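Asker: What follows is a predicted protein model with its sequence.
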Amino acid sequence: MKYNNYRNALSSLTAQKTDSTLPVVALLAGLAIGAVIGVLFAPQRGADIRTKIADKAKDLTDTAKDKLHLAKRKVLSEADQLAELKDEAIDKAKTKSKEALNAAEGIVDQLKSKAKGLESDAKATAEKVLNS
């Protein structure tokens, strides 16, 4: 008699729903029936099963925490390496800019000395022209 009640309940649920919901209703009914059968035929007591489930859940959370900490350490390590690379790049850029500035200053000094030499040559030539 109870079987007919379940059958009628399922029939009324599926009759009211569209064809796309029929598989969902059947899946949910199958899950409920499977859970009931699993509990009825379980080889261990419910308390033992719940303890095992709790232990497995704790193991899974511990594993997840460990992996999270490992990933966090790896990200922090990579961040430290990137910071070191950044500092090295900045130091190299500063060194190159100082070298370029020193080279430019050297060229400016050479040009100044050449300009002074040309100036003195021009004065000497001008005095010769004026004296002759």
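Answerer: Cool, the structure landed.

Asker: Every contact and neighbour count from this point should use C-alpha atoms.
Answerer: Will do.

Asker: tell me the helices in the protein, going along the chain?
Answerer: 2-16, 22-40, 46-131 (DSSP state H).

Asker: could I get the ones you listed as JSON lines with mean neighbour count?
Answerer: Putting the helices of the chain into JSON lines (neighbours: other C-alpha atoms under 10 Å) gives the following:
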{"stretch": "helix 2-16", "mean neighbour count": "12"}
{"stretch": "helix 22-40", "mean neighbour count": "12"}
{"stretch": "helix 46-131", "mean neighbour count": "12"}
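
Asker: take a look at this one as well, against the first:
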Amino acid sequence: MDAQTGSTASAFPPGFPWGGAIAANHAEGAYLTDGKRLDISDGFPRGIKHEYDAVIDPKKCYPTHEAIDFYHRYPEDLALMREMNFRAFRTSINWSRIFPNGDDDEPNEVGLQFYDSLFDEMRSRGMEPVVTLSHYETPIHLVG
């Protein structure tokens, strides 16, 4: 308790990296855009627990396919985060966006450019990137 104000609230220490987080497979969307191939998260239909579709059924909804379209809208999303004074932002790198099959000899340059642009945009808005290398995004080619 603060003796002067009577408050029991605590403040974050100076330099605390206030921020937010997403996982690429939950937010990016653009599931087959710019060279990205299917990953394991792309086969889980919405609302159906413990079901996995090895072949995408066009009659079902798969949340990762569109998500919040962070892939195309990240500048707008980061602007909103900056308004909330975020100083850090955690995201994952979607493995199948960088190495579409998982065992490719060369990375997908368009995927690398996306993450370079994302991290540059974060830094330009005063946010430090915090990166997770994988968040359930194993390319389907490696497990199928």
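Answerer: In hand now; what should we look at? Quick caveat, the model's predicted, so the values are computed rather than measured.

Asker: What does the superposition give as a TM-score?
Answerer: Overlay of the two chains. TM-score (TM-score structural alignment, normalised by the length of the first structure): 0.19; 42 aligned residues with a C-alpha RMSD of 4.3 Å.

Asker: what separates residue 14 of the first structure from residue 3 of the first structure, distance-wise?
Answerer: 16 Å (C-alpha to C-alpha, to the nearest Å).

Asker: same deal with residue 16 of the first structure?
Answerer: 20 Å.

Asker: longest single helix anywhere in the second structure?
Answerer: Max-length helix for the second structure by DSSP H is helix 109-124.

Asker: C-terminal to that one, what's the next element?
Answerer: For helix 109-124 of the second structure, the following helix or strand on the C-terminal side (DSSP states H and E) is strand 128-132.

Asker: Buried ones in the helix or strand just after that following strand, by neighbour count?
Answerer: From strand 128-132 of the second structure onward toward the C-terminus, using DSSP H and E, the following helix or strand is helix 140-143. Residues of helix 140-143 of the second structure classed as buried under the neighbour-count rule (16 or more other C-alpha atoms under 10 Å) are residue 140.

Asker: counting contacts, what elements does helix 140-143 of the second structure pack onto?
Answerer: Judged by 3 or more C-alpha pairs under 8 Å, 6 or more residues apart in numbering; DSSP states H and E, helix 140-143 of the second structure is in contact with no other helix or strand.

Asker: is it true that residue 77 of the second structure touches residue 71?
Answerer: No: judged on C-alpha atoms under 8 Å, residue 77 of the second structure makes no contact with residue 71 at a distance of 10.3 Å.

Asker: who has more neighbours, those two?
Answerer: A direct count of neighbours by other C-alpha atoms under 10 Å for residue 77 of the second structure and residue 71 places residue 71 higher, at 19 against 13.

Asker: Against residue 112 of the first structure, how distant is the residue nearest the centre of the first structure?
Answerer: By C-alpha atoms, centre = their mean, the first structure has its centre lying nearest to residue 75, at 8.0 Å. Distance of residue 75 of the first structure to residue 112 of the first structure, computed by C-alpha to C-alpha: 55 Å.
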